[in-house]
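1. With the sequence up front, the predicted model follows.
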Amino acid sequence: MNTFGKIFTLTTFGESHGAAVGGVVDGMPAGITIDTDFIQHELARRRPGQSHITTDRKEADQVELLSGVFEGKSTGAPIGFLVRNTNQHSKDYDSIRDLFRPSHADYTYYSKYGIRDHRGGGRSSARITLSRVVAGALAKLVLHQQGISIIAYTSQVGDIHLDGNYHNYDFNLIESNPVRCPDPEKAKEMEALIEQVKREGDTIGGVVTCVIKGCPVGLGEPEFGKLHALLGAAMLSINAVKGFEYGEGFAGSSWRGSQQNDVFLPANTTNQSSKPKAQSNHSGGIQGGISNGEDIYFRVAFKPVATLLMEQQTVNKEGEPITMDVHGRHDPCVLPRAVPIVEAMAAMTMLDALLISKTNRL
């Protein structure tokens, strides 16, 4: 399956070392001003080579919009786009053509299809996520008109993590450091750890936190298609993601119900509208699978990058043991570049849910 979504959909194509990576977005509402500078900015946040703690691969990641846009606005037709690959070092992967790298998709792809593109992982490469970022940027343009904002940040690298919840941080500081962490002091510690891991030829994982503000009440379905399930599926489709939790998540499983419940306040104690307002948001903005109008917040766990710049033991296609020494350009930690990908998947999910909710009212 190479298509995401039900009404707002993205179909992706391309490989890491092919001619280009791209996609087709369908279901984009007509009449939306297409800010190409914004789309390019989102791609720049994801692109390789943006700092000393990311891969050394240099790509401009210049997007070309091929269809669905006329005089700067969406027409309602499918929006085709591509980003050309210009800096492939395919020979770096010649030594692993017939090997199965530990914790990569090599073995599973080969077993499923009987053939695999070994150059940079081919279709399984994280480079393919740039298509998601383009589509996510388009979704953000629509959501912005609806008053919905999505922001993500690095909240943990290795055992270094932020202590407070998202209310304690200034989101304006996220882009002020290469780690994309809103706590400047913790960001320095995370950056130093990533640098150390890179020098050792190793990798490290962490967590990205995402916050969605301005979501209306009523998005999501009551049985199958619960909003948190849709968000979870979207996040777990991202390369290297190993876990998803929303609201208080796993930490809340040790609480009592009296601690966990979001108790409603009487209307006269709030300066809001007549809509019910809770004194807490342990539910993470979703109850019964449907958004309740509060902030939606969740955490996404990323494993360490599987490619290590050190010798490892593995096997070849014949099952024979072999020592593998990988060369190439790889991220020591995916977290900084994963932040815009998490936002993009959240944006596509929310826009799709929003469009679905409108069809339910017809």
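-> Yep, it's here. Just so you know, these numbers come straight off a predicted model, no measurement behind them.

2. From here on, just use CA atoms for contacts and neighbour counts.
-> OK.

3. From the contact counts, what lies against the longest helix along the chain?
-> What stands out as the longest helix in the chain, according to DSSP state H, is helix 335-360. In terms of contacts (3 or more Cα pairs under 8 Å, 6 or more residues apart in numbering; DSSP states H and E), helix 335-360 is packed against helix 36-46, helix 130-145, strand 149-157, strand 206-213, helix 227-236.

4. Which neighbouring elements make contact with the longest one?
-> Translated: helix 130-145. The contact analysis (3+ Cα pairs under 8 Å, 6+ apart) places helix 130-145 against strand 9-14, strand 20-26, helix 36-46, strand 149-157, helix 335-360.

5. The structure to be compared is supplied as follows:
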Amino acid sequence: MSANWGKNIELSIFGESHGKAIGINIGKLPAGLKIDMALVEKEMLRRAPGNNKLSTARKEKDQVEIMSGIQDGITTGAPLCAVIYNSDQHSKDYSLLETHMRPGHSDFAAYVKYHGYNDVRGGGHFSGRITAPIVFAGAVIKQILAQQGIYIGAHIKSIQSVQDRSFDETLDKTVLNQLSTQLYPVLDSTVFPLMEAIVGQARSQCDSVGGQIECGVIGLPAGIGEPFFDSLESTIAHLMFSIPAVKGLAFGDGFDLCRMLGSQANDAYYYEEGKVKTKTNHNGGIVGGISNGMPITFTVGIKPTPSIAQKQATINVESKENTEIEIKGRHDPCIVFRAVAVVEAMCAIAIYEAMGGNQ
């Protein structure tokens, strides 16, 4: 089972949803960087289960214990190892899953690949719980990027059919700062009650809904990325599709570009006080796989939470019979809200990697 990623930064994640702990080891961080742990804790709270009324009832503080790599708040140059201890597991809720495969989950594919030895409790290593260490890594790297004037933020673009407005070429630090103060970050505050109602209705019907998250990066200079195999898009895409439940990704206007004329889709350049800008940002700040200095914008699609309490058709791999399953346990009726911090974290890691690590 692969749990490692990166060249310019090295990440190794470990743990399982209902194991003793989860964590991450981060290699190739430069020494001498001051890390504000209060900001790290703030990021961790954004993703923590049970931190908002629209999430799972599972309560986890997601407090991080630093095992190595930081002393007196400053990186030492050694690999940064962080552990988060699990404290609120209801493992008995998952005993049936050794034989009954949950629709929409990794259960059957993992059963085949790992010959039935994988930990099924709470999804094991496949669980969204494993994104907590990723948020920690992203919180550290976001601080490193901020020292270079690069800032990252995201908002809830949609819940089912309810849409927030999109980022545009005027995206700036003020907008990102405003989003970072919101428990449910949206650009148009009037859409959130509609989103909340949709999630509430799904919960009452023992069902779930999905949605979209739009992420933006400002301050990234032109010239970052490579054509073809190491394009900025492909580096970001690799990490976005590593987030459980992500099923779609589009940069800039994404698939809407397919319906435009070239004269509409092209972003015209102009000089402003000696700096090159574009009048529009349909391409999301990336052309030819390389940043052009405009805000990087992309949208990820999050599928509905597959764990729902409705009776569903499935199979029993022990008896090799068709059967039914009603999933027990505590699950988010919508994963989108807590995934915002995860998308931002993965984006920060991708940007750092594409920039060559320590700049």
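-> Thanks, I have the structure now. Note that this is a predicted model, so its numbers are computed, not measured.

6. before we move on, back to that, which one of the helices and strands packed on helix 335-360 of the first structure lies closest to K358 of the first structure?
-> helix 130-145 (13.9 Å; Cα to Cα).

7. Tell me the counterpart residues of that closest one in the second structure, please.
-> Under TM-score structural alignment, helix 130-145 of the first structure corresponds to residues 132-147 of the second structure.

8. Go ahead and confirm C215 of the second structure touches V343.
-> Yes: between C215 of the second structure and V343 there is a contact under Cα atoms under 8 Å: 7.3 Å.

9. sorry, back to before: quick check: buried residues in the longest helix of the first structure?
-> Applying a neighbour-count criterion of 16 or more other Cα atoms under 10 Å, one finds 335-356 buried in helix 335-360 of the first structure.

10. Which of the helices and strands packed on helix 335-360 of the first structure sits closest to F8 of the first structure?
-> Closest approach to F8 of the first structure among those (Cα to Cα): helix 130-145, 8.4 Å.

11. What is the mean deviation of that closest one from its aligned residues in the second structure?
-> Here the mean offset of helix 130-145 of the first structure against the second structure after fitting is 0.6 Å, by mean Cα distance after the TM-score superposition for the first structure.

12. Distance to R127 of the first structure added to the helices and strands packed on helix 130-145 of the first structure, as CSV?
-> Below are those laid out as CSV (distance: least, Cα to Cα, whole Å):
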stretch, distance to R127 of the first structure
strand 9-14, 9
strand 20-26, 8
helix 36-46, 9
strand 149-157, 19
helix 335-360, 11
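
13. Between these, which one is closest to G164 of the first structure.
-> Nearest of these to G164 of the first structure, taken as Cα to Cα: strand 149-157 at 9.6 Å.

14. Now do that closest one: everything it contacts.
-> With Cα atoms under 8 Å, 6 or more residues apart in numbering as the contact definition, strand 149-157 of the first structure has outside contacts at 140, 143, 161-162, 171, 174, 179-182, 190, 204-214, 335-336, 339-340, 342-343, 346-347.

15. Could you tell me which residues make contact with the counterpart of G14 of the first structure in the second structure?
-> Matched by TM-score structural alignment, G14 of the first structure corresponds to G15 in the second structure. Neighbour list for G15 of the second structure: 21-23, 124-125, 130 [criterion: Cα under 8 Å, 6+ apart].

16. What's the local residue count around the closest residue to V300 of the second structure other than its chain neighbours?
-> By the measure of Cα to Cα, 6 or more residues apart in numbering, the closest residue to V300 of the second structure outside its immediate chain neighbours is L249, 4.5 Å from it. For L249 of the second structure, the neighbour count with other Cα atoms under 10 Å is 20.

17. Map L249 of the second structure onto the first structure.
-> By TM-score structural alignment, L249 of the second structure lines up with F244.

18. looking at this, its match is in a helix?
-> No: counting by DSSP: H, G, I helix; E, B strand; the rest coil, F244 of the first structure is located in no helix; its state is strand.

19. show me the contacts for it.
-> Per Cα under 8 Å, 6+ apart, neighbours of F244 of the first structure: 232, 235-236, 298-301.

20. Closest to A267 of the first structure out of those?
-> A267 of the first structure lies nearest to F298 out of those, by Cα to Cα, at 27.9 Å.

21. how far away is the nearest residue to that closest one once chain neighbours are set aside from D92 of the first structure?
-> Using Cα to Cα, 6+ apart and skipping the chain neighbours, the partner closest in space to F298 of the first structure is Y246 (4.0 Å). Computed as Cα to Cα, to the nearest Å, the Y246 of the first structure to D92 of the first structure distance reads 40 Å.

22. and those two? which has more neighbours close in?
-> Set Y246 of the first structure next to D92 and count neighbours by other Cα under 10 Å: Y246 wins out with 22 against 14.

23. what about the more buried one, distance to D163 of the first structure?
-> Y246 of the first structure is 17 Å from D163 of the first structure, by Cα to Cα.

24. before we move on, what about Q62 of the first structure?
-> Distance from Q62 of the first structure to D163 of the first structure, by Cα to Cα: 37 Å.

25. Which residue of the two possesses the greater neighbour count?
-> Q62 (15 against 11).

26. OK, contacts around the nearest residue to the more buried one once chain neighbours are set aside?
-> Spatial nearest neighbour of Q62 of the first structure, chain neighbours left out: V83 (5.8 Å); criterion: Cα to Cα, 6+ apart. Listed by Cα under 8 Å, 6+ apart, the contact set of V83 of the first structure reads 20-22, 61-64.

27. And the helix or strand harbouring V83 of the first structure against the second structure, how far off on average?
-> Taking DSSP states H and E as the criterion, V83 of the first structure maps to strand 79-84. Here the mean offset of strand 79-84 of the first structure against the second structure after fitting is 0.3 Å, by mean Cα distance after the TM-score superposition for the first structure.
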